[in-house]
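Student: I'll drop the sequence and a predicted model, then ask my questions.
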Amino acid sequence: MGKTTTNSKKKAEKRRDYSRYKAWFWSVFAIGIMAILFLFLLAGWGVFGSMPTFEELENPETNLATEIISSDGETLGKYYNENRTPIKYEDLPQHLVEALVATEDERYYEHSGIDARSTLRAAVYLGKKGGASTITQQLAKLLFTENASKNPAARVLQKFKEWIIATRLERQYTKEEIITMYLNKYDFIYQAVGIRSAAKIYFDKEPKELRPEESAVLVGMLVNSAYYNPVRRPELVEQRRNVVLGQMAKNGYITQEEKDSLQQIPMKIDFTPQGHDEGIATYFRAYLQGFLKDWIEKNPKRDGSKYNIYRDGLKIYTSIDSRMQEYAEEAVKMHLANLQKEFDRQNKNNKTAPFRDVTLEERNKLVRDAMNRSERWRILKDMGKSNEEILKSFDQKTSMKIFTWDGVKDTIMTPKDSILYYKSFFQTGMMSMTPQTGEVKAWVGGINFKHFKYDHVKQGKRQVGSTFKPFVYATAIDQLHLSPCDTVPMSLYTIEAGKHGNQNDWTPKNSGGEYAGMVTLQEGLAKSVNTVTARLIDRVGPKPVIDLIEKLEIDSENIPEVPSIALGTADLSVFEMVSAYSAFVNEGVYVKPVIVTRIEDKNGTILYQHVPETKDVLSKEAAYVTVNLMEGVTRFGSGTRLRGSWAKGSELYERAVTGYPYEFENAIAGKTGTTQNQSDGWFMGMVPNLVTGVWVGAEDRAVHFPGIAYGQGATMALPIWGIYMKKVYADKQLDISKEEFPRPENLSIQIDCDNYGKNGSGEQDALPDELDF
């Protein structure tokens, strides 16, 4: 009996002990829950750092790139602090969304921002069996919290913030909106912020064009884009891609057979960087920045603040056609790469290379001037270095990356030698424009924007040579009603001092040295006979010619009112020349060039819409006859190489000129131009709905070919036009005209020189009159 009583007491004591442990456990558990809730409250109150307001959740602050869009709907480039262009959920491929959910958050559609099961698993196993962050939490971290701290306690507190923000985001947005925001915000490195930039940079595609295995690559990067870097660690990224495909199969988004098939596909990256110096139309994009800066100054937001092209997500719709721009850049590279080889070959024994017609002393001065203007000089001067120290630094060899036509090259040379190296390169300015609308279709300001920032389309002005002559001819035709068939002596012609503001007698010489006989005006322009142009400007005077170019929006401030302007002594830009020539094709109507057709804000609201600006500058008849004269240039003048394969097999063809044979058969009007010492080569080419101008020359006018064979505009510039137009005509979608130039009704000026002077019976009535000049 006593023993039984003792056992009962022991059992009662055990029950009391168990009850105490149970009470203790639930007390601790309750305290823990209350502590967690209290931490949530503290985090929500902002004790652990500021929390987003309702307004911030409604409109998360983002840096949105301004997108530059071509006339054919392609992205030419962007201006950005972060290269992010938002995309809508409906523009995401379904397999991309499925890959994201399968890999990052399997129960995404079941939770409200926090996945309790994953959180508990992460806590029990200390993260060794996977993390607990949902897609919503990852978005919260990207939008409103700092990067993860290395301090465990701080990281725990940050997690509380992420959880609270995640639940608020879930209440504020739909699941689809959260996925879209997350993919638009994530940084895929290489300036690829957001899924659209990533698809373009790694695959050169829009997101909707991605294949399932490509989507898997991008989703695989989400865990750590710097580590899973497709450019530097392709094998590792391919392994990660296959893990993503495995997750898609595990969650039923693809079959096992599809997974096996996709995992066998070799990973292929089409890496297309989108830096400010990369891509197409780089010179145009740089000029466009100036245009936008002026527009922003004059067009503030409603609240008075200014637009910011680096973060406001504007859409700039331009006139540039991405296909024509690519063809223009390809034509420049094809021709100038070969022309440069020939120039370098001819310079091998030139003691003052790359300069010509200078002494060694003059060469040294040119180099010294370049040093003084260099960034290196400025930086060292700011550091307090003396001139002697700076000069010495230019002779110290250093490793550098240099531009070559075969790509960027690592080398070792002195800064002084690099100056000489870069000065040896031929540059170009090229612009293409639709004359009827003023839309600029292609803009190539140089050979490589990263290494040569100077824009030779709008910024640069160079002597135009004989490409100025059509303005003289047009003035004479408009005033005197001349026919292309009228004849003029080729003999030497002097305009005496005092006449037309001349200070001295002016007697121009013909480049071929021929002065005997008569030529028609058509032949005079086609063969660029200087004495013919001199007679014309003497007859009409320099002022009407200047009046005409002013109407054509050419800056005449530095063009003197003297007869010698007739031969192209003025420095003009490619931009001015192309827009002015366009008026000839457009029946005498000048249309101001257009580069921006529309600007929209990030919501699609139109902020700017282009309104065409036009004015009459010439009669239809005078404009058409001038074009007809320039057709002679490509039929039997300096532009005849566009018509056939005359250069094939010649030394010129083999060494320097690319793109032959052109063999164009359609109507082409044009004019070549070559300046003194072959420093500048020009070609202006026109068809009924496209006018294109090309200039080629070096930075310094002392850098040029020694002879006219390679130094003339027909060799330096015309081939770029020919290659470009062959490519343009090959693209049937562009619809570039091969028709005749439109002829005005009731044309009173005779342009058919074969029948000029014949009566109705076809017999000779009278010979063409010699003009009384």
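Tutor: Done, it's in. Since the structure is predicted, the reported quantities are computational estimates derived from the model, not experimental observations.
Student: from here on, contacts and neighbour counts on C-alpha atoms
Tutor: OK.
Student: go ahead and confirm Thr414 touches Ile402.
Tutor: No - taking contacts as C-alpha atoms under 8 Å, Thr414 lies outside contact range of Ile402: 11.9 Å.
Student: which helix in this protein runs the most residues?
Tutor: Using DSSP state H, we find that the single longest helix of the chain is helix 2-44.
Student: who are the packing partners of that helix?
Tutor: For helix 2-44, the elements it packs on are helix 152-172, judged by 3 or more C-alpha pairs under 8 Å, 6 or more residues apart in numbering; DSSP states H and E.
Student: what helices and strands are in contact with the helix it packs on?
Tutor: For helix 152-172, the packing partners by 3+ C-alpha pairs under 8 Å, 6+ apart come out as helix 2-44, helix 54-58, helix 135-144.
Student: and that helix with helix 2-44, angle?
Tutor: With axes from the mean of the first three to the mean of the last three C-alpha atoms, to 10 degrees as the basis, helix 152-172 and helix 2-44 are set at 70 degrees to each other.
Student: following helix 152-172, which helix or strand shows up next?
Tutor: Going down the chain from helix 152-172, the next helix or strand is helix 175-185, by DSSP states H and E.
Student: enumerate the positions of that following helix that are buried.
Tutor: Judged by neighbour count (16 or more other C-alpha atoms under 10 Å), helix 175-185 contains these buried residues: 175, 178-185.
Student: widest-spaced pair of the residues you listed?
Tutor: The span of the buried residues of helix 175-185, defined through C-alpha to C-alpha, is set by Lys175 and Lys185 at 15.5 Å.
Student: how near is the closest residue to Ser466 other than its chain neighbours to Val657?
Tutor: Leaving aside its chain neighbours, Ser466 sits nearest to Gly673 (4.4 Å; criterion: C-alpha to C-alpha, 6 or more residues apart in numbering). Here the criterion is C-alpha to C-alpha, to the nearest Å. By it, Gly673 lies 17 Å from Val657.
Student: let's bring in a second one:
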Amino acid sequence: MARTPKKTKKPAHSNRKFIVGFWTLFGIGILVSIFIFLLAGWGAFGKMPSFDELENPETNLATEIFSSDGETLGKYYSENRTPIKYDDLPEHLVQALVATEDERFYQHAGIDAKGTVRAAVYLGTRGGASTITQQLAKQLFTEDVAQNNVERVFQKVKEWVISTRLERQYTKEEIITMYFNKYDFIYQAVGIRSASKIYFDKEPRDLKIEESAVLVGMLKNSALYNPMRRPEMVKDRRNQVFEQMNRNGFLSEQEMDSLQKLPMKIEFTPEGHDEGMATYFRAYLQKFMRNWIEENPKPDGSEYSLFRDGLKIYTSLDSKMQEYAEDAVTKHISHIQKEFDRQNENNSTAPFRDIDKSEVESLVESAMQRSARWNKMEAQGKSEEEIRNSFTEDAEMRVFSWKGTIDTVMTPRDSILYYKSFLQAGMMSMVPQTGEVKAWVGGTNFKHFKYDHVKQGKRQVGSTFKPFVYATAIDQLKFSPCDTLPRARFTIEAGKHGNQKDWSPKNAGNDGYEGMISLKEALAKSVNTVTARLIDKTGPGPVIDLAKKLGVDVSNIPKVPSIALGTADLSLFEMVSAFSTFANQGVYVKPVLVNRIEDKNGTVLYQHVPETRDVLSKEAAYVTTTLLEGVTQSGSGIRLRGTWAKGRQDYERAVTGYPYDFKNPIAGKTGTTQNQSDGWFIGMVPNLATGVWVGAEDRAVHFPGIRYGQGATMALPIWGMYMKDVYKNEDLKVSKDAFERPKNLSIEVNCDNYGANQNTNDSVPDELDF
């Protein structure tokens, strides 16, 4: 039997070259990897953050506007981001994030080795490898999008390097907070706080678990998982989040099943600059802030950014009072607009009145030249003829209506006429004692009508100017509300008070010229001849001086007697602050809009200091207020009492909110200007003064008659509806008490004691006789 030859062992050195080669290549690979990471850290593949940048990552933070009761009124931003702290995040939101985006978040140091190997082996088909920290690194410091696979590899390396640095620099809780604060949830919802407010109208801490799951589901791709466009897809994604939470022990099987059956409810509340609460106020506040920023640089000399520095502006507005004011304006103007449109149906020059067609063309021409279309085409080098022709060509457009935005086709010229047909309103409410502005409504719809009718607009004030004449007479001559003057016609001759010709005012409506009338009744019924007699006694100069002390811009008010009837153009802002002085015992307080400004860290940058001055004696202010109370007792404001207009069903239907049935003392004054172009009402209770103006953009757009065109019909109902809501909310503590009577009052205000022959019945005031 042949013997099997023995196998000879290969010499050990025969495999050595393979072993050495393997470990050499492995070592080179390690060294190359280390070198690549070093190159990335040195910035060879693009800018890397410095230590300071890691400490304070640059983000665009929205400036937030707060009401006096702590509600967010709006924001100024380039990115709508308002950062919050980890303690403000509900536990289920954090659990949903970790379970869905990074299961081993608390075990790794920025890079998930297991996830990376899995992603490499299965080419990403079984989930990606990006940790929460890597995703944050990408958002913070790697802005450039990779164009190819090579760039993507280098970008990934950068993310890994930054992730490890972030993990060394921050706690896990801080990383989660930064991630939530940075992510863009679309619809201008940058960061979890904006997303919570925009999609669910609540703070993050108040989110329900099913709402948290929707937001975490959007983290995969917010454009794809868009709740407003793909609700079913978003719901499915939400349910996947619940499955991940169950898999990671945050939800039981039963809890998961129960939550997955819930409907998805979105309460979409956009926070665009044209949307939300107090839009007109926010537009004015932006101008205020620009001026403040110019005058108050940072410690290093640079300027604060209103849109990126995360300032906090604490305003005087009350969110509830602002809500009531906006509701009152919307309800009344939308209602009275129907009557306005009805009365224009047979008007050949609609929406204008009392002007010929050449004047109509002049108004349209002016509007065309001020329009954005004209300016844009002019900037493009278009000829005037081309621009004019474009205004007569049909175009698709979205226009405002009280039933919602309408998609239509019309010429730009017709759209100008369309928009001019709408009635507008301005409303402002403030506390006389502090000057705090509590409500500011500059118009009916900021998106479509940008013009602010509180401070920007100035219109003829009509009879609301008369209290300044009466107050001057009381202060100078110690008149009592019970003193009487003749109703008779009265003429101030040319040259007496600077007037160039004789001035003989007429009384309104059916008010006669016979007999005597008390000052209280004369103001209540707006008797023009009595006001003329008073300014003849005081002279126009002292009246203008008083108006100036009351905060009115008098630069364009001529020193002539006719100003007594309200020929001056003034803003609602000026009128409300002036009237407030009467309620504040003769002390003028400059209106307050901003109480405090803080930087993003809470450092106070601005603190309001009240500006006050004595204007009238307590006695003169109280007597003037008593006169104004007569307006709501027997004058043009009597409908606030709910005791007038019974039986006038057609009128009652025209006034939303009637009857108001107020029982408490109210001082106020209506105003109606020539041709019913402007309607005013300013009303006061001891701790709140509120003014309303109603009219159209052009004075030639107005009601044809006094029935609907007077201040008591156009403006007063807004005041009534607003105050009814204000009084229902007892937390606002708006007074129903009498105005404070000064001690040792020397002027008699009780006309029963005075013995004046005063008409105190509740008949329809002559000014309002239909």
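Tutor: The structure has been received and is ready for your questions. Remember, it's a predicted structure, so these values are computed and weren't measured experimentally.
Student: TM-score for the pair, please.
Tutor: TM-score of the superposed chains, computed with TM-score structural alignment, normalised by the length of structure 2, equals 0.96; 755 aligned residues with a C-alpha RMSD of 1.6 Å.
Student: hmm, back to that, including distance to Glu74 of structure 1, could the buried residues of helix 175-185 of structure 1 go into TSV?
Tutor: As requested, those are exported to TSV (distance: C-alpha to C-alpha, whole Å):
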residue	distance to Glu74 of structure 1
Lys175	30
Ile178	27
Ile179	25
Thr180	22
Met181	23
Tyr182	25
Leu183	21
Asn184	19
Lys185	22
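Student: nearest to Arg168 of structure 1 among those residues?
Tutor: Ile178 (11.5 Å).
Student: can you pull the contacts of that closest one?
Tutor: Neighbour list for Ile178 of structure 1: 135-136, 139, 169-170 [criterion: C-alpha atoms under 8 Å, 6 or more residues apart in numbering].
Student: buried subset of the residues you listed?
Tutor: Listed as buried from the contacts of Ile178 of structure 1 are 135-136, 139, 169-170; burial here means 16+ other C-alpha under 10 Å.
Student: now do Ile254 of structure 1 against Thr531 of structure 1, distance only.
Tutor: On the measure of C-alpha to C-alpha, Ile254 of structure 1 and Thr531 of structure 1 end up 79 Å apart.
Student: likewise Leu525 of structure 1?
Tutor: Using C-alpha to C-alpha, Leu525 of structure 1 is found at 11 Å from Thr531 of structure 1.
Student: who has more neighbours, these two?
Tutor: Counted by other C-alpha atoms under 10 Å, Leu525 of structure 1 and Thr531 do not tie: Leu525 has more neighbours, with 28 against 23.
Student: and the more buried one? What does it align with in structure 2?
Tutor: Using TM-score structural alignment, the partner of Leu525 of structure 1 in structure 2 is Leu523.
Student: just Asn504 of structure 1 next, same as before
Tutor: Alignment note: Asn504 of structure 1 maps to Lys501 in structure 2; criterion TM-score structural alignment.
Student: its match contacts Pro561, doesn't it?
Tutor: No - using C-alpha under 8 Å, Lys501 of structure 2 is not in contact with Pro561; the gap is 10.8 Å.
Student: of the two, who's got more company?
Tutor: Taking other C-alpha under 10 Å, Lys501 of structure 2 and Pro561 do not tie; Pro561 has more neighbours (24 against 11).
Student: leaving out chain neighbours, which residue sits closest to the more buried one?
Tutor: Closest residue in space to Pro561 of structure 2, ignoring its immediate chain neighbours: Pro540 at 5.6 Å, by C-alpha to C-alpha, 6+ apart.
Student: contact partners for the one you found?
Tutor: Here Pro540 of structure 2 is in contact with 497, 559-561, 563-564 (C-alpha under 8 Å, 6+ apart).
Student: ok, these vs Tyr187 of structure 2, which is closest?
Tutor: Tyr187 of structure 2 has its nearest neighbour among those in Ile563, at 51.3 Å by C-alpha to C-alpha.
Student: which one in structure 1 is aligned with Pro686 of structure 2?
Tutor: Matched to structure 1 by TM-score structural alignment, Pro686 of structure 2 sits across from Pro688.
Student: which ones are touching that match?
Tutor: Listed by C-alpha under 8 Å, 6+ apart, the contact set of Pro688 of structure 1 reads 585, 737-742.
Student: show me which of the residues you listed are buried.
Tutor: By 16+ other C-alpha under 10 Å, the contacts of Pro688 of structure 1 give 585, 741 as buried.
Student: Trp163 of structure 1 pairs with which position in structure 2?
Tutor: Using TM-score structural alignment, the equivalent of Trp163 of structure 1 in structure 2 is Trp160.
Student: quick one: the helices in the stretch 601-750 of structure 1, in order.
Tutor: For the stretch 601-750 of structure 1, the helices defined by DSSP state H, counting those that start in this stretch cover 620-636, 651-655, 708-711, 713-716, 718-730.
Student: let me have those in JSON lines, extended by mean neighbour count and distance to Gly275 of structure 1.
Tutor: Formatted as JSON lines, the helices of the stretch 601-750 of structure 1 follow (neighbours: other C-alpha atoms under 10 Å; distance: least, C-alpha to C-alpha, whole Å):
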{"stretch": "helix 620-636", "mean neighbour count": "24", "distance to Gly275 of structure 1": "41"}
{"stretch": "helix 651-655", "mean neighbour count": "14", "distance to Gly275 of structure 1": "35"}
{"stretch": "helix 708-711", "mean neighbour count": "18", "distance to Gly275 of structure 1": "35"}
{"stretch": "helix 713-716", "mean neighbour count": "29", "distance to Gly275 of structure 1": "31"}
{"stretch": "helix 718-730", "mean neighbour count": "22", "distance to Gly275 of structure 1": "26"}
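Student: closest to Val694 of structure 1 among the buried residues of helix 175-185 of structure 1?
Tutor: Comparing the buried residues of helix 175-185 of structure 1 against Val694 of structure 1 with C-alpha to C-alpha picks out Asn184 as the nearest, at 41.2 Å.
Student: against Val117 of structure 2, how distant is the aligned residue in structure 2 for the closest one?
Tutor: Aligned counterpart of Asn184 of structure 1 in structure 2: Asn181 (TM-score structural alignment). According to C-alpha to C-alpha, Asn181 of structure 2 and Val117 of structure 2 sit 30 Å apart.
Student: what does the residue nearest to Pro561 of structure 2 correspond to in structure 1?
Tutor: Checking TM-score structural alignment: Pro540 of structure 2 goes with Pro542.
Student: how many other residues sit next to the aligned residue in structure 1 for Glu396 of structure 2?
Tutor: Aligned by TM-score structural alignment, Glu396 of structure 2 pairs with Ser399 of structure 1. Look at Ser399 of structure 1: counted by other C-alpha under 10 Å, it has 11 neighbours.
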